[in-house]
Each structure stands twice: as C-alpha cells, then as structure tokens.
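Enquirer: no FASTA, just this:
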C-alpha cells in the first residue's frame, strides 16, 4: 500500500494523549449508556483499534467516551496495556485520538455525536424503546436545579434520535 501526501484541507490527525487527559475531554452531554465490562473485554481481546474523536468546536469528545471509560477500567483493575495503547516515559497509559475536521457549529458537533453513536444501533433493527434504554434517563429525573440545562440538552438529543431514526 502506498501512502499519499495531501497538501492542505480539513484533514484528520492521529495523536496520542494521556488517558486521564482524554477522560477529562469526554462530552458531558453524551447521555448514552455504555456496557463498560463488555467494552473492556472486547478491547482485551482485540486491542484498542477504534480511537476516540475530539471535536474542537464542541471542545470535547463526541465519539468514543465509553471506550475511554473501558480503558480506565482495565488500567484501574491492573490489566496489561492493550495493543494500540502506549505508555509514556513514566508508564502512564496514552491513547490514540483523532483530531481535525471539526464541526462547523456546536449543533453540528452534537448531531455528529448522536449520529456516530446511533447509526449502527439503528441499523441493528432496535425498536425506539430498545434504543431509549441505551440512553440515561433515570439520572436526569433526579437532577438538581444546577444541572437542568444539561438535562434539557439530553432530552433534546433523545428527541433528535427518535425523530431521525423512528418517527
């Protein structure tokens, strides 16, 4: 396979960042639930081959939050560093992350996060109810006044998903 030099444009870059730094960049508006033990098992078996994506417009990671949490779970339970994850000079886990080609707006970045997390779910033939179970709802019902804005955003995202895939 030959590589190609691309002169300019909105290109993607793969860079390694410390796992704890990546965890700090997770998208707080991502209401999707993750099966962390299952993700961790998959990473142990197959390696870390699907880097998270950072969006500069969003200022966060719209895709790959659960995979990062699974890596933290592996690290914190004493597992060996999976294939695809590096160690810095002090032994800290470092993960590949994709940067570049940021969304044109905050709304576009959030829509990408919804699509990236749900297009494969929609293709699996889940019903609206089954898809809704993948998203956190009970936690939003117990929110404090300070987190109402985040709760509203989560509700808006859920409506986007339902409209896009099921209505």
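Expert: Happy to help now that I have it. Predicted, not measured: the structure shown is a model, and the values here were computed from it. Numbering: from 1, shown residues only.
Enquirer: could you use CA atoms for every contact and neighbour count after this?
Expert: OK.
Enquirer: all helices for the protein, in order.
Expert: Ranges of helices in the chain, per DSSP state H, are 19-24, 36-46, 65-76, 106-123, 128-133, 138-141, 148-165.
Enquirer: redo those helices as CSV? Include distance to residue 84 and mean neighbour count.
Expert: Output for the helices of the chain, formatted as CSV (distance: least, C-alpha to C-alpha, whole Å; neighbours: other C-alpha atoms under 10 Å):
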stretch, distance to residue 84, mean neighbour count
helix 19-24, 12, 16
helix 36-46, 9, 16
helix 65-76, 11, 20
helix 106-123, 21, 16
helix 128-133, 30, 14
helix 138-141, 33, 11
helix 148-165, 31, 16
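Enquirer: ok, which of those comes nearest residue 82?
Expert: Closest to residue 82 of the helices of the chain is helix 36-46 (C-alpha to C-alpha; 6.0 Å).
Enquirer: contact partners of that closest one?
Expert: Here helix 36-46 makes contact (C-alpha atoms under 8 Å, 6 or more residues apart in numbering) with 66, 67, 69, 70, 71, 73, 74, 82, 83.
Enquirer: quick one: it to helix 65-76, angle?
Expert: 80 degrees (axes from the mean of the first three to the mean of the last three C-alpha atoms, to 10 degrees).
Enquirer: run the chain-centre distance for helix 36-46.
Expert: Computed by C-alpha atoms, centre = their mean, to the nearest Å, the separation of helix 36-46 from the middle of its chain amounts to 15 Å.
Enquirer: and what of stretch 28-40?
Expert: Counting by C-alpha atoms, centre = their mean, stretch 28-40 comes out at 8 Å from the chain centroid.
Enquirer: stretch 58-71 too?
Expert: Distance of stretch 58-71 from its chain centroid, counting by C-alpha atoms, centre = their mean, is 3 Å.
Enquirer: can you give me the end-to-end span of it?
Expert: When the termini of stretch 58-71 are compared using C-alpha to C-alpha, to the nearest Å, they are 23 Å apart.
Enquirer: check it against this one:
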C-alpha cells in the first residue's frame, strides 16, 4: 500500500532570505546567542526553522535565526546549510506546510517545541559516558555543547560511586541522588541567602534569571535591551543587563 496524503499539506522546504523571515509576535524563549553562533560554526545549520502557514510567522527556530542574523551582520562566511542569493543575501531553509488553527495554537506549539524535549530528562549513566568520551577527544567540544568541567566531574563521580552505572530503573534516575543534588538537574537547588547563592552556584557555568514585565513594559524593555546591545557590541540580553548593573554600582563583574 502506498503512502496516503493526510488532511494537512505536505511539508516542503523553502529557502528564504534571513532578513525576510518574520518572527512570532511574541516568543518567551531566551537564547544563548554566542553559543548558538559557535554551534552553527561547528556543525553547520542542521535544523530548518518552521513557518506557520496561517500567520506567515515563525513558530520554531527563533534562536537559530537570530544567530544567523548576527553572523551575516558580521560578514562571516555562510555556514554549511545556508545558501547565498545573487545579491549576496543569506538564505535560510524554512519548513512550510504546517498551519495553526489559532494564535493560541501557534504559541502553544512554540512553547512545546522548546519545553517538552527537556521534560524527558537524561539517562545519567549514558550521559556521563557520552560526555567522558567526547571530552577525551575534544574538551572544548564538550564545553561547547553546554557542560563545564565541574558538571562533568559531578557526573563521572556519580558513575564511579555506583560501580560504572546508575540503576536502570527510570524512577531511580529521575529521583535526587542520596547525599546531594542530581548533577543532571541544573535547576534543582534553591538559595535564600547570598552565602548560599555563592556556595551553590560559584562552580556552575551558567544560571537563568527570570525578569517579568507585563504588556507594553515588556515590549519596551526588550527593545531597549536590543538597542543597548547593538550600541555596546553585546550579543545577549544577559550581557546588557550585566553591563548596566556594573555601570550602576561602579564595579566590574567578576570573571566568569
């Protein structure tokens, strides 16, 4: 029996100028743009962005698109997977054929595509072994994919404590390990004082700080952060906030 066409349109790939791709009206996901740029340089542009056929706006791939904008603006060579038109503009692969039923539908998918993959967690033993093997060949590559030295040490220590592997029971892997926090759970610890904050996070690569505004204040804040970032040559909102804090207190932040 041959393949049957469903009620939805077939998925196709179009190449569109990076500057012509329209982002979603709002996107709550923040991005580590310097890391995304480095990942694209290393691996090429692997995964296409997705456009909503109903709105004509992006539903997935905002971070990757922003990284391409940064790279093109800096006159870097186009990465593998990105083509160039006759005018020299970069063309990004866009998956088309999916259409939302409503604005809520589109925003729900946008959140789900970012949030749901993380909900499955990690197999701690397999992750430790994988990172150990990557680290043996290229420690910088291991750091590039988001695992700093202290995190690798924690994972390998857990592997050694259990004689080479964690219990195969998913419930055991999901639960916090006896004697300390699960090293694969980067958001498990909560600090209530500056002393606890320093003790808990000094050895970590990065942490998330959530700033929340409503309505017009959010739009205004994002616009100001972007403009300040361009003025100061900073690539992320986090760098802009850090620079503003340093200016306000008259003190340079500590080295990362």
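Expert: On my side now, so go ahead. From a predicted model like this one, the values you see are computed outputs, not experimental measurements.
Enquirer: what's the TM-score once they're superposed?
Expert: The TM-score (TM-score structural alignment, normalised by the length of the first structure) is 0.70; 139 aligned residues with a C-alpha RMSD of 3.0 Å.
Enquirer: picking that back up, so can I have TSV of the helices of the first structure showing distance to residue 95 of the first structure?
Expert: Listed next are the helices of the first structure as TSV, based on distance: least, C-alpha to C-alpha, whole Å:
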stretch	distance to residue 95 of the first structure
helix 19-24	6
helix 36-46	12
helix 65-76	8
helix 106-123	19
helix 128-133	29
helix 138-141	29
helix 148-165	27
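Enquirer: which one, of those helices, ends up nearest to residue 7 of the first structure?
Expert: helix 106-123 (25.3 Å).
Enquirer: the helix or strand encompassing residue 238 of the second structure versus helix 33-43: what angle between them?
Expert: If you go by DSSP states H and E, residue 238 of the second structure is part of helix 237-249. Interaxial angle of helix 237-249 of the second structure relative to helix 33-43 (the same axes, to 10 degrees): 150 degrees.
Enquirer: residue in the first structure matching residue 68 of the second structure?
Expert: By TM-score structural alignment, residue 68 of the second structure lines up with residue 71 in the first structure.
Enquirer: now that match: closest residue in space that isn't a chain neighbour?
Expert: Closest residue to residue 71 of the first structure apart from its sequence neighbours, by C-alpha to C-alpha, 6 or more residues apart in numbering: residue 40 at 6.5 Å.
Enquirer: likewise residue 241 of the second structure?
Expert: Among residues not flanking residue 241 of the second structure along the chain, residue 225 sits closest, at 7.8 Å (C-alpha to C-alpha, 6+ apart).
Enquirer: mind listing what's buried along stretch 89-99 of the second structure?
Expert: Residues of stretch 89-99 of the second structure classed as buried: 90, 91, 92, 93, 94, 95, 96, 97, 98, 99 (neighbour count, 16 or more other C-alpha atoms under 10 Å).
Enquirer: right, and the fourth one touches residue 49 too?
Expert: Right, the one you point to is residue 93 of the second structure. Yes: using C-alpha atoms under 8 Å, residue 93 of the second structure is in contact with residue 49, at 6.7 Å.
Enquirer: quick check: the residue nearest to the spatial centre of the second structure vs residue 153 of the second structure, distance?
Expert: Central residue of the second structure (C-alpha atoms, centre = their mean): residue 31, 5.0 Å from the mean position. Residue 31 of the second structure sits 26 Å away from residue 153 of the second structure, going by C-alpha to C-alpha.
Enquirer: for the stretch 1-150 of the second structure, which segments are assigned as strands?
Expert: 12-17, 49-51, 58-60, 83-84, 90-96 (DSSP state E, counting those that start in this stretch).
Enquirer: of all these, which one is nearest residue 232 of the second structure?
Expert: strand 90-96 (24.9 Å).
Enquirer: report the inter-axis angle for that closest one versus strand 12-17.
Expert: Going by the same axes, to 10 degrees, strand 90-96 of the second structure makes 150 degrees with strand 12-17.
Enquirer: for strand 90-96 of the second structure, which helices and strands make contact with it?
Expert: strand 12-17, strand 49-51, strand 83-84 (3 or more C-alpha pairs under 8 Å, 6 or more residues apart in numbering; DSSP states H and E).
Enquirer: okay, it sits on what stretch of the first structure?
Expert: With TM-score structural alignment as the criterion, strand 90-96 of the second structure aligns to 93-99.
Enquirer: average distance between the matching stretch and the second structure?
Expert: Overlaying the second structure shows stretch 93-99 of the first structure at a mean distance of 0.5 Å from the equivalent residues (mean C-alpha distance after the TM-score superposition for the first structure).
Enquirer: and that stretch, how far out from the chain's middle?
Expert: Its chain's C-alpha centre and that of stretch 93-99 of the first structure lie 12 Å apart, by C-alpha atoms, centre = their mean.
Enquirer: who's in contact with it?
Expert: With C-alpha under 8 Å, 6+ apart, stretch 93-99 of the first structure has contacts from 12-19, 22, 51-56, 75, 81, 84-88.
Enquirer: again, but for stretch 102-110 of the second structure
Expert: So stretch 102-110 of the second structure is contacted by 27, 52, 59, 60, 100 (C-alpha under 8 Å, 6+ apart).
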